[in-house]
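>>> when you get a sec, could you give me coordinates for this:
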Amino acid sequence: MERLFSNSSGRIAVSLKAVDVGDDLLVAITGGKAHIGAVAVGIKSEGVATSSVITVPAHREDRVVKGAAEKLAKKLNKTVVIVAGIHYDNITKEEIDETLRLCDELISALAGELCKKD
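Below is the predicted model of the structure:
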């Protein structure tokens, strides 16, 4: 099943697409000029969620994918892959902070929907 969420503030708009892959979950988070900036795999083992992250050089999306993968893996008790690519020209520090907040809201909305399903 595919799930779509979006959120925006000012000129910043972020979208999330989640797809079931068997019992696991694949999530793409994009905004502005979409691309692949970082990927994280989150797993839950013995009650603790951990993640592995790969970041494309000169990209900062690891700030989005690491926490999101761990949060979803822990809440859903499944393997989660998150890929993110968000680019806005001349983005300010305040807009970066707002982007991170928007992404967190999208992850929380997805977790809430999936937890209701279970």
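>>> drop to CA atoms for contacts and neighbour counts, all remaining ones
Fine.
>>> can you name every helix or strand that the host helix or strand of residue 86 contacts?
Per DSSP states H and E, residue 86 falls inside strand 80-87. Here strand 80-87 touches strand 24-32, strand 38-45, helix 62-76, going by 3 or more CA pairs under 8 Å, 6 or more residues apart in numbering; DSSP states H and E.
>>> now show me the structure for the sequence below, then we'll compare the two:
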Amino acid sequence: MVKCEITRVGEDDLILVTGGTKPHIGAIVLCTWDGIQAHVVSHGLPHHKEEKLYIELAQLWCTTFKKNVVLTGGIHIDNATKEDIEMLVNKTWESFFLLMANNKVSIIK
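Below is the predicted model:
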């Protein structure tokens, strides 16, 4: 199971993405909106593989909603196979798109 949770920090967003058997912090991404484009600064912890995925998620959020976002978290399953990792990535995108849809609805209201 993968969870994406949002916390509003003023006008900015903080998104926590966790899942698997050992949720943790494996990467942190800051994506800022300058009025024209998104800018990314990121850091992945050693031996963690979430950073690339989290950069994609943060850029999509930032460019869609035209706002700053910090995205962090970690997803882990012991002895994960390639298939396990693909499933977790797919579940992450599903959970993230649901969060985006819910956020879009709250903006429209």
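>>> quick TM-score on the pair, please.
The TM-score (TM-score structural alignment, normalised by the length of structure 2) is 0.90; 106 aligned residues with a CA RMSD of 1.2 Å.
>>> returning to that earlier point: can you put the helices and strands packed on strand 80-87 of structure 1 in JSON lines and add distance to residue 96 of structure 1 and mean neighbour count?
As requested, those are exported to JSON lines (distance: least, CA to CA, whole Å; neighbours: other CA atoms under 10 Å):
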{"stretch": "strand 24-32", "distance to residue 96 of structure 1": "12", "mean neighbour count": "20"}
{"stretch": "strand 38-45", "distance to residue 96 of structure 1": "16", "mean neighbour count": "23"}
{"stretch": "helix 62-76", "distance to residue 96 of structure 1": "10", "mean neighbour count": "23"}
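>>> list the buried ones in the longest helix seen in structure 1?
Assignment by DSSP state H gives helix 93-117 as the longest helix of structure 1. By neighbour count on 16 or more other CA atoms under 10 Å, the buried set for helix 93-117 of structure 1 is 95, 98, 99, 100, 102, 103, 104, 106, 107, 110, 111.
>>> what's that helix aligned against in structure 2?
Using TM-score structural alignment, helix 93-117 of structure 1 corresponds to residues 82-106 of structure 2.
>>> and that stretch, how far from structure 1 on average?
With mean CA distance after the TM-score superposition for structure 1, stretch 82-106 of structure 2 departs from structure 1 by a mean of 1.1 Å once superposed.
>>> which residues does that stretch contact?
Stretch 82-106 of structure 2 is contacted by residues 1, 2, 3, 4, 5, 6, 17, 20, 53, 57, 61, 75 when judged by CA atoms under 8 Å, 6 or more residues apart in numbering.
>>> so what does residue 69 of structure 2 match up with in structure 1?
By TM-score structural alignment, residue 69 of structure 2 lines up with residue 80.
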